[in-house]
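# show me the folded form of this:
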Amino acid sequence: MRKHRFTIGLIVVVAVVSIYLLFNLRLFSGAAHDEKSVTLILQTLNVRHDFWQAVNEGAEAAAKEIGAKLNVEGPLSEEDAASQIRLLEEAIVRKPQAIVIAAIKHNRMPAALAKAREAGIKLVIINYSPAMKPAPAVVSSNHTEAGKLAGLTAIEETSGKPIIAVISDFADSLTSEERLAGMKLALDGYPGSMLSPLYAEGSEERAYELSKQLLLSDSPINSIITMNASASQGAARALMEYNRAKSISLIGFDSTSDEVKLLEAGIIRAAIVQKPFNMGYLGVKTALKLIEGSAVEPITYMDSNVITKQNMYTSENQKLLFPFINSK
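As a prediction, the model looks like this:
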């Protein structure tokens, strides 16, 4: 009799444990299955690039809000398209639910992005709008409008008589092409006011040499517009060296810590500042909506701000100039 009761008790215990384990296994599996996974591939993860670090901060904030798993990757150099494509192909093999990528322009990139779609991975492009059909969801600064702002700022800084030298990064940069198009729109009523672009190819030293050549020539320029941080720093060096910062207005893009110091010193007259934190945040938010099956806008554009020494201390502009401090 005792043996019979012991056997029944043992069966009950085993049944209870089995039900408990089965329930928790299903619960755990369900939680893992429901966790949204997003891979963010930046143009670079180099900590010296404040812009992409701010994009990363925004992306992490969006993922944290909803409890999504975010994996962030990127090459060491902004120009290393081959490494970025390799990172993209490796991410496709891992099959996250969505990939958010600030794609570097390269002839192999469209095919690599198409592979992500073929694998059923949701795709969001940030920072520019690529030529793909059907077009992916895009979250980007409005580079044409930003260029227009630069042109209008040059007109204002020169009292309506701009003669502008442009120092760009690369001749095939889509971002710079769009900014140049915006400048031309702003300068439509000022024929001959913008010289042909010069290309520093991402080198501060080359931007310095190009600026020095302009200053030593007979060119009557009264403004220099630089397309990226390294060009701004190189042009600023030349203006300071030749004591021309007061007679030539330097207008730059973005807001690295070095550029902020130059802005505060009055060497850079105005900076056209994007909103990289917002870009990262909205990029991941858009990806999460796509994972959920929700409709999203085909293109989400963000405006840029014109920041000068006079307005750089406003609350809004401090958030743009120091996104890391304000995101804590």
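
# switch to C-alpha atoms for all contacts and neighbour counts from now on
Will do.

# helix, strand or coil for Ile99?
strand (DSSP: H, G, I helix; E, B strand; the rest coil).

# and it, what is it in contact with?
Val38, Thr39, Leu40, Ile41, Ala116, Ile121, Lys122, Leu123, Val124, Ala287 (Cα atoms under 8 Å, 6 or more residues apart in numbering).

# to compare with the earlier structure, here is another sequence to fold:
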Amino acid sequence: MKKKVLAALLSTAMVAALLSGCGGKADEPAAPAETEAPAETEAPAESEEPAESEAPAADAGSMSFEIVSKGLQHEYWQAVKQGVESKAAELGVTVNFVGPDSESNIDQQVQQLENALNATPTAIGLAALDTESVKGQLQTCLDKSIPVIGFDSGVPGAPEGSVLANCSTDNYAAGALAAEKVYEAVKGRIDGTVRIGVVAQDATSESVVNRGLGFIDKFAELAVADGHTATVVGNEKYISDSKCEKTDGANVVIDVRVPAQVTSDASLADVNSLLGEDGIIALYGSNEHSANAIISAAENHSEIGVGDDKVIAAGFDSGSAQIEAVKNGVLLGAITQAPVAMGEILVQTLYDAAQGNPVSDADTGCQWYTAENIENPEIWDNLYGK
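Below is the predicted model of the structure:
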């Protein structure tokens, strides 16, 4: 009996197998469905590619950048702000550009950076007046994974990894360029002991310090190459950081003056003091504020100007007062940055960093302008005070 049952079961299984095999051939319409399956699997992948390429544009509207500058009172910062806002509009991001009332008001800038952190931005741009004062906030940015990009003076000595890149002029090289031009104008007058005055707004910000050091080091280098001896006197920061070997009895004395407070009156007093020194043959103002102090002094000191019997003066930046002083022969020339381009590059770098893309330092450039070349398009386009 058991054998009959087993035989019946085997027969049934064989029939089912045969029917199944025949069914696979008979269901030919099912084949296209199988060949279409890969297409259905690939379709979502194809539709995901446009979504990925469109992601930055879709996310841009939700991006907000807090930008803390050194101030708003000078035309230079207004030009940077112009570049920032132009690029932000192009990318479709929101920006908030702030700065202290004075470039000596470190506490106010620290508070503005605190406010920027409290706004929970996508990224932060910072031109620090004093790195030491903002190290705590930068560490917070690092802890919260908020990208920080430095600009103008940047944030030298910031906590490692807290500042991803810096967008600025190579300030040291720019100062050296000014020194080359001034030295060329006065080298024939170095007879006996002469004094070169450097008027610096401060001894804390990277940009101002490096513009001063670049000038000091290059001027001393050129003087020594011509057989002179050189030394640096005045502000201790510039004395200690300069590459110029300190030499007693040097015949080229580079005298650096830094006011106790960043005010027009204080810097004007520094210029007047330098003009009272024996052997003064040149002056250099390492930013708009300091250059304007020299220009103000020229109103009462006719010895400042261009000529063999004049105190040769040079400036940095391109506010309206400097442009006129260069045109009128009060200043030999000045260094112009590209502040609008700096603002544009800053926002683009913030945008890239916020997207997680690699970023790197960007040199935003500089040029020496004089009464002779000021109207050349490559110069004129970078003068923000025109």
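
# adding secondary structure, neighbour count and distance to Ala81 of the first structure, write the contacts of Ile99 of the first structure out as CSV.
Shown next, in CSV, are the contacts of Ile99 of the first structure (DSSP: H, G, I helix; E, B strand; the rest coil; neighbours: other Cα atoms under 10 Å; distance: Cα to Cα, whole Å):
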residue, secondary structure, neighbour count, distance to Ala81 of the first structure
Val38, strand, 27, 21
Thr39, strand, 24, 17
Leu40, strand, 26, 15
Ile41, strand, 25, 12
Ala116, helix, 21, 17
Ile121, coil, 21, 21
Lys122, strand, 23, 21
Leu123, strand, 25, 18
Val124, strand, 25, 18
Ala287, helix, 27, 23
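
# and the helices in the stretch 1-150 of the first structure, which stretches?
Listed in chain order, the helices of the stretch 1-150 of the first structure (DSSP state H, counting those that start in this stretch) span 2-34, 50-66, 81-94, 109-118, 143-157.

# so which of the ones you listed is the most packed in?
Greatest average neighbour count among the helices of the stretch 1-150 of the first structure goes to helix 143-157 (a mean of 23), per mean count of other Cα atoms under 10 Å.

# quick one on the thing from earlier: reformat the helices of the stretch 1-150 of the first structure as JSON lines; add distance to Ser173 of the first structure.
Listed next are those as JSON lines, based on distance: least, Cα to Cα, whole Å:
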{"stretch": "helix 2-34", "distance to Ser173 of the first structure": "39"}
{"stretch": "helix 50-66", "distance to Ser173 of the first structure": "17"}
{"stretch": "helix 81-94", "distance to Ser173 of the first structure": "13"}
{"stretch": "helix 109-118", "distance to Ser173 of the first structure": "14"}
{"stretch": "helix 143-157", "distance to Ser173 of the first structure": "12"}
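
# for Phe324 of the first structure, find the nearest of the ones you listed.
Closest of the helices of the stretch 1-150 of the first structure to Phe324 of the first structure is helix 50-66, at 6.8 Å (criterion: Cα to Cα).

# can you point out the helix or strand that includes the aligned partner of Leu263 of the first structure in the second structure?
Residue pairing (TM-score structural alignment): Leu263 of the first structure is matched to Val326 of the second structure. With secondary structure defined by DSSP states H and E, Val326 of the second structure is part of helix 320-327.

# residues in contact with that helix?
Residues contacting helix 320-327 of the second structure (Cα under 8 Å, 6+ apart): 288, 291-292, 295, 315, 331-334, 370-371, 384-386.

# now which of these would you call buried?
288, 291-292, 295, 315, 331-334, 370-371, 384-385 (16 or more other Cα atoms under 10 Å).
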